[in-house]
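Undergrad: have a look at this fold, sequence not included:
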């Protein structure tokens, strides 16, 4: 059995560690869990005991803020019991892909749809006339703005567009860079092209000679369908 991708390990560890939060329906129930019988006896006030717990005095580890609790609890629920229509998986209807690109994109589809993962795809391909076109694609954004069933049915290829994160048409000399709902484009004088995630503000570096960044992995896919196909998987850490 093939080893799990690093993004799956990071995401899975976080989700598994937060699954216990589902036991609490509200933030107040979570705080009550942290309150001890001794607290109630000495303080004689549930509200004061909850406040002390919220400040972190009744937890051996991290005490979550209300926003952290709601965000992390929601992510666990969405991961294991997705309810929104936008989370219906296109790849789920075609599970046995022989094409490595479809396999890898299908594996990442759900995590990108629910916001656990923000994948950037670098594509180099040739037009029918033999001209090279390349670009950086915000996978989650594309999933939310177009029908991916033709892609996973093998009827359509992923193609870089001028409105993607990055786009370059070599023959025409056209170069574009655009912000997306998930990433901000940054041009750094030393590291070159960077993409900053808008949710956790972590930076993805696409220079292959450098580390891709915190909570980010880089994987090159071997395929004959494209001149080059690289996926940058960024595990999103929501800001508190």
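TA: Nice, thanks for sending it over. Not measured: the values here are computed from a predicted model.
Undergrad: alpha carbons only for contacts and neighbour counts from here, please
TA: Noted.
Undergrad: now do the same contact list for the spatially closest residue to residue 123 that is not a sequence neighbour.
TA: Leaving aside its sequence neighbours, residue 123 sits nearest to residue 229 (Cα to Cα, 6 or more residues apart in numbering; 4.9 Å). Residues in contact with residue 229 (Cα atoms under 8 Å, 6 or more residues apart in numbering) are 121, 122, 123, 124, 220, 221, 222, 223.
Undergrad: take a look at this one as well, against the first:
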């Protein structure tokens, strides 16, 4: 269910502050205690987001509410170097922008703390957010120039923190995230309702996607899942 109310608040603190009433402060002087009770749902029948849920909902609603862009930047024109992953993404960029194909990027990244994160990135959605100049959007120009590295986020289709074991999945206007008891997680494309599997196990949906593995000095192990929406890559 869409919740545009989150757009009224710049920060999670502002969001929480919108719940307490005057009598809350009369009987509970400790603001921290009030916030804890709100998060636990004792204050209202309305669902209260935790901090991660709030920022995820805010990003989704910003994307939904943003005006359509009339000009599109093709970021791969800034490609420098010969990294295989970046070259593969550059080759697919225009087709994703035109929604002729839909590419899901799987990558596993080692953070500075020595622990890994991994995730599934909707390439078209990420490019669209960059073109809309949304807050927190991926800086694709800097990525193609080699100034920044692409990395999965908790707002992507799928995200896993290998240190904490935290798992996040986020459906968007391209994909519905589905958990299957046999094939694990897969994505259903909302445009043509085709199932996009992200497993190497034999499955009846394999023909819906082309799976290509890349290794590079910059990104190590990356898999691109290409789904032909109107024509095959």
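TA: Noted; the coordinates are in hand. This is a predicted model, so every value here is computed, not measured.
Undergrad: one step back: mind checking the SS state of the residue nearest to residue 123 of structure 1?
TA: Here residue 229 of structure 1 is strand, with the state taken from DSSP: H, G, I helix; E, B strand; the rest coil.
Undergrad: buried set for stretch 71-84 of structure 1?
TA: The neighbour-count check on stretch 71-84 of structure 1 (16 or more other Cα atoms under 10 Å) flags 72, 73, 75, 76, 78, 79, 82 as buried.
Undergrad: with stretch 99-111 of structure 2 instead?
TA: Neighbour-count burial for stretch 99-111 of structure 2 flags 99, 100, 101, 102, 103, 104, 105, 106, 107, 108, 109 (criterion: 16+ other Cα under 10 Å).
Undergrad: what's the farthest-apart pair in these?
TA: Maximum pairwise distance among the buried residues of stretch 99-111 of structure 2 (Cα to Cα): 28.3 Å, between 100 and 109.
Undergrad: what is the burial count for residue 165 of structure 2?
TA: Using other Cα atoms under 10 Å, residue 165 of structure 2 has 9 other residues around it.
Undergrad: so what's the gap between the longest strand seen in structure 1 and the chain middle?
TA: Across structure 1, the longest stretch assigned as strand under DSSP state E is strand 117-126. Put simply, strand 117-126 of structure 1 sits 14 Å off its chain's centre (Cα atoms, centre = their mean, to the nearest Å).
Undergrad: nearest residue to the residue most central in space within structure 2 in space, please, no chain neighbours.
TA: Residue closest to the mean C-alpha point of structure 2, counted by Cα atoms, centre = their mean, is residue 156 at 1.6 Å. Nearest residue to residue 156 of structure 2 in three dimensions, chain neighbours excluded: residue 121, at 5.3 Å (Cα to Cα, 6+ apart).
Undergrad: tell me which helix or strand the counterpart of residue 159 of structure 1 in structure 2 sits in.
TA: Alignment of residue 159 of structure 1 against structure 2 is given by TM-score structural alignment, with residue 151 as its counterpart. Under DSSP states H and E, no helix or strand contains residue 151 of structure 2.
Undergrad: who's in contact with the closest residue to residue 151 of structure 2 other than its chain neighbours?
TA: Leaving aside its sequence neighbours, residue 151 of structure 2 sits nearest to residue 109 (Cα to Cα, 6+ apart; 6.7 Å). If you count contacts by Cα under 8 Å, 6+ apart, residue 109 of structure 2 has them with 116, 117, 118, 151, 152, 219.
Undergrad: figure out the helix or strand that the closest residue to residue 158 of structure 1 other than its chain neighbours lives in.
TA: Distances taken as Cα to Cα, 6+ apart put residue 151 closest to residue 158 of structure 1, at 7.2 Å, once the chain neighbours are dropped. If you go by DSSP H and E, residue 151 of structure 1 is part of helix 149-152.
Undergrad: for that helix, which residues meet the burial criterion?
TA: Under 16+ other Cα under 10 Å, the buried positions of helix 149-152 of structure 1 are 149, 152.
Undergrad: mean shift of the next helix or strand after it relative to structure 2?
TA: The element immediately downstream of helix 149-152 of structure 1 (helix or strand, assigned by DSSP H and E) is strand 166-169. Its matched residues in structure 2 lie on average 0.4 Å from strand 166-169 of structure 1 after superposition (mean Cα distance after the TM-score superposition for structure 1).
Undergrad: which residues does strand 166-169 of structure 1 contact?
TA: 131-137, 160-162, 174-178.
Undergrad: neighbour-wise, which of the residues you listed leads?
TA: Most crowded among the contacts of strand 166-169 of structure 1, counting by other Cα under 10 Å, is residue 136 at 27 neighbours.
Undergrad: contact partners for the aligned residue in structure 2 for that residue?
TA: Counting by TM-score structural alignment, residue 136 of structure 1 lines up with residue 120 in structure 2. When contacts are counted by Cα under 8 Å, 6+ apart, residue 120 of structure 2 is found next to 104, 105, 106, 107, 152, 156, 157, 158, 159.
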